[in-house]
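In: attaching a predicted model along with its sequence, questions to come.
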Amino acid sequence: MMHTDVVIVGAGPAGLCLANALGDAGLSIALVEQQSREALCEPAFDGREIALTQKSVAFLKTLGVWKRIDAHAKSRLADARIFNGSSPFALKIGHALSGHAELGWLVPNHLIRRAAFEAVEHLRASGADIRVMASERVIDVDTDATGARVQLESGETLMAQLVVAADSRYSATRRMMGIAAAMHDFGKSMLVCCMTHDGPHDHAAWEWFGHRQTLALLPMNPDPESGAHRSSVVVTLAARDIERLSRLDGDAFSREIERRFERRLGGMALRSTRHVYPLVSVYPKRFVAKRFATVGDAAVGMHPVTAHGFNFGLDGIETLSRAILDAHAARLDIAGDALLARYEQKHRQATRPLYMMTRLITEVYTRDSMPALIVRDAMLRIGERLTPFKRAVAMSLAGR
């Protein structure tokens, strides 16, 4: 039987960042992950580019994660543009409205994971009491007023003051604690990949609500081999249409994406593997229970349209870790009911409004009827004239 202060279930970006936030304060931490240690050291490319706000970047810097990401992989996100149907008109959100030189940064998800794991390993080498338990699976969690017990598939038992679930929006650990979650299946899937294109993106992100499809373009730095303009492309369609698209050969796929983008970027070419993800948003009934908390997607699984998913995760991790560290410094219970209740309240206030607004946006902007198209166009044109509205969006995208 192993005794530790905190058990973190899941060594994805959220779990690793929480371990980094707590690791050098004298707390003992067990980080449990189903994947192998090799997969943690060298995460595979998964197609996803993560849009990081200025606030998130600042927090990653304090964790020692940001400096471990290759500078050439950090792409500047200057502006955002929202399109409706085939109209060339776009609602433009400029970085100047945010008060920053850019709205944020785009970084490949697998590189964030690798950098966060390297930061954990650096803490371990410096003497931090962090045990990485790779290739392990949690099969039972039980908590009471005195502590928490975590049973692993290997037969080992972990005794802790606090258990934190960071094991995805479908969190098995959250379910073990009896916490229900509202899940909304949009009935669609998204395909993500990296493509080069003839036309420049001007470091602007696109969100394009078209007929029976949603397209997103996330600007990346030039292709390292050819120097061509390069972007992460996200296509959202009915699941069977995505399946067909994913099976096309490279050339046929490139021509199909060119057509869907109406050749606004000229010729396009596939430059990576393609990855498909079901579109499901999740919001638990509770974020906490007795000596238990959720972070990352286990707390809030966002639709990607507003690019706030991982940023909300980091925001919750910062809130929870500060509360734990303050309690530890004061020799108080790091998993007290009042502490966890305050975390839940603050994180719910920070996430619930935008979560609900995102649901509304996706409902309104993905309808294919002509009246909906007209209404959307009118909303975008009105929004383009309202500087306070655009400033509020820009500041939200920057994390302020």
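Out: Arrived safely. Predicted, not measured: the structure shown is a model, and the values here were computed from it.
In: only C-alpha atoms for contact and neighbour calcs from this point on.
Out: Noted.
In: confirm Leu265 sits in a strand?
Out: No: assigned with DSSP: H, G, I helix; E, B strand; the rest coil, Leu265 falls outside any strand and is coil.
In: state the number of residues packed around it.
Out: 15 (other Cα atoms under 10 Å).
In: all strands for the stretch 251-400 of the chain, in order.
Out: Listed in chain order, the strands of the stretch 251-400 of the chain (DSSP state E, counting those that start in this stretch) span 268-270, 275-284, 288-289, 292-294.
In: quick one, which of those strands is nearest to Leu103?
Out: With Cα to Cα as the criterion, Leu103 lies closest to strand 275-284 of those, at 24.4 Å.
In: residues touching the closest one, excluding its own?
Out: Contacting residues not belonging to strand 275-284 are listed as 46-47, 169, 179-193, 239, 242, 246, 297, 299-303 [Cα atoms under 8 Å, 6 or more residues apart in numbering].
In: buried residues, that strand. List them.
Out: For strand 275-284, the neighbour count (16 or more other Cα atoms under 10 Å) marks 276, 278-284 as buried.
In: so where's the longest helix in this structure?
Out: Identified as the longest helix of the chain according to DSSP state H is helix 337-365.
In: which helices and strands sit right next to that helix?
Out: Judged by 3 or more Cα pairs under 8 Å, 6 or more residues apart in numbering; DSSP states H and E, the packing partners of helix 337-365 are strand 288-289, helix 309-329, helix 370-385.
In: the structure to be compared is supplied as follows:
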Amino acid sequence: MPEHTIADVAIVGAGPAGLCLAVELAALGLSVSVVDRAPYHALAAPGDDGREIALTHTSRRQLAWAGIWQRIDTQSVAPIREARLYNGEAPQGMTLAGSERAASQTIGQLVPNRVIRRAAFEAALADSRITLITGKGVSALETTSGARTLRLDDGSRLSARLVVAADGRLSATRRMAGLPAHLEDTGRKVLVCRMAHERPHGEMTWSWFGYERALALLPLNDQSSSVVMTLTPAEAERLEVLDDDAFSAAVSGFYRHCLGDMQRVGELHGYPLWVGYAQRLAAERLALIGDAAIGLHPATAHGFNVGLASVHRLVREISLAHRRGQDIGSSTLLSAYERTHLRATRPLWLASQAVVSLYGDQRPPARFVRQAALGLARQVGPLRWGLEHYLLRDAH
């Protein structure tokens, strides 16, 4: 007879958001099962995917509370003290954050995605209330009395009072639950890699929104940076076939030699760029978190932080119900979570879509609007403060 596992909460997806949720729920005394189709070794020792995660201070504190931050080697953490934004070839940019703060203060940290993933997996593995089910995918989602049941592709079943989908912006669990989402293939490809450079980066992030590409430069340790390039597929393909020297020369030119000549020191990684926003975050005994709820454009640099915020909001509702002896999968609880997270993220989603659309427009009127917006933001205190406030509101 196929195996049947029963837990208080079942989480689909063993990424950082899903594992952080598992650890926080286990701390409440709940039993949690996490299922992921990736094999155990890929989750325990994830390979380098080239991605650097920008963490706000609030996200860092949340990871620390979950016991994840303590497992991250400080040598892997790079501070961010300032962020700058440029419009195409315009000589002047806008300082978004950090310029008026003390030199000893930071606005966030950069941590490799693989380091966070490994630390989250270790934290979950160390908790006896968490069961990790690896190498198995979900083939069906069923409703039973007072529970939802996941049928796994090996025929086994996993039942829980609450199922949480944390399986990414193309979430299969969300689709099985019938929850609608706006998904967009942007027609762009993101290339990322590490580059060494001649001049120090000053622990500053740089972003250029050009007319055919968007570029970001993220400061790392040892006088190196991560380059993040959002390109057309044709331009990405041209770069991918270059040798190291030709690639380094081309990328140095893209970044206008802002840090002198750059040389590639890491493997090049490429990803198709999808963005997504779920119109609903809850169904019967099921909730969406992380990228399954909202998958932002990387230009926002807040995708991971928004994902952790969804964990925080769901845990807050579950904790309250659990302390009161109430049903942790009730429609009242899930509606409250859905309402608060949608209300908090919808403005960011709409703003990011508008900005990305505007910066992807090559027509002269759009170029003028972009430069005018930057000029206004430099001169109008409240507007600049609003952008800084979003980044710095929790930096204390």
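Out: Sure thing, it's come through. Just so it is clear, the structure is predicted and the values come from calculations on it, not from any experiment.
In: for the helices and strands packed on helix 337-365 of the first structure, which one ends up most surrounded?
Out: Greatest average neighbour count among those goes to strand 288-289 (a mean of 22), per mean count of other Cα atoms under 10 Å.
In: that one vs the second structure, average offset?
Out: After superposition onto the second structure, strand 288-289 of the first structure sits on average 0.3 Å from its aligned residues (mean Cα distance after the TM-score superposition for the first structure).
In: contacts for that strand, please.
Out: With contact meaning Cα under 8 Å, 6+ apart, strand 288-289 of the first structure is reached by 177, 294, 340-341, 344.
In: where in the second structure does that strand fall?
Out: The alignment of strand 288-289 of the first structure onto the second structure (TM-score structural alignment) covers residues 282-283.
In: now do the matching stretch: distance to the chain's middle.
Out: Taking Cα atoms, centre = their mean, to the nearest Å, one finds stretch 282-283 of the second structure lying 22 Å from the centre of the chain it belongs to.
In: circling back to that earlier point, take the buried residues of strand 275-284 of the first structure and write them to CSV, including distance to Ser98 of the first structure.
Out: CSV is the format used below for these (distance: Cα to Cα, whole Å):
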residue, distance to Ser98 of the first structure
Val276, 32
Pro278, 32
Leu279, 29
Val280, 30
Ser281, 27
Val282, 29
Tyr283, 28
Pro284, 31
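In: before we move on, back to that, hmm, which of the contacts of strand 275-284 of the first structure are the buried ones?
Out: 46-47, 169, 181, 186, 188-193, 239, 242, 246, 297, 299-303.
In: can you list the buried residues in stretch 63-73 of the second structure?
Out: Neighbour-count burial for stretch 63-73 of the second structure [16+ other Cα under 10 Å]: 63, 66-69, 71-72.
In: wasn't Met159 of the first structure part of a strand?
Out: Yes: counting by three-state DSSP, Met159 of the first structure is part of a strand.
In: that one matches what in the second structure?
Out: In the second structure, the residue matched to Met159 of the first structure (TM-score structural alignment) is Ser159.
In: is the nearest residue to its match once chain neighbours are set aside in a helix, a strand, or coil?
Out: Closest residue in space to Ser159 of the second structure, ignoring its immediate chain neighbours: Thr149 at 4.2 Å, by Cα to Cα, 6 or more residues apart in numbering. Recorded secondary structure, Thr149 of the second structure: strand (three-state DSSP).
In: contacting residues for Thr149 of the second structure?
Out: Counting by Cα under 8 Å, 6+ apart, Thr149 of the second structure has contacts 141-143, 157-160.
In: can you rerun that using 6 Å?
Out: With Cα atoms under 6 Å, 6 or more residues apart in numbering as the criterion, the residues that contact Thr149 of the second structure are 141-142, 158-159.
In: what of Arg148 of the second structure?
Out: 142, 159-160.
In: out of these, which is nearest to Val111 of the second structure?
Out: Minimum distance to Val111 of the second structure across the contacts of Arg148 of the second structure is 33.2 Å, recorded for Ala160 (Cα to Cα).
In: of the contacts of strand 288-289 of the first structure, which is the most crowded?
Out: Thr294 (30 neighbours).
In: isn't that one right up against Val164?
Out: Yes: between Thr294 of the first structure and Val164 there is a contact under Cα atoms under 6 Å: 5.5 Å.
In: after superposing, tell me the mean distance of the longest strand anywhere in the first structure to the second structure.
Out: Taking DSSP state E as the criterion, the first structure has its longest strand at strand 181-197. In this overlay with the second structure, the average offset of strand 181-197 of the first structure from its partner residues is 1.0 Å by mean Cα distance after the TM-score superposition for the first structure.
In: and the contacts of that strand?
Out: Contacts with strand 181-197 of the first structure, where a contact means Cα under 6 Å, 6+ apart, come from 47, 229-239, 265, 267-272, 274-285.
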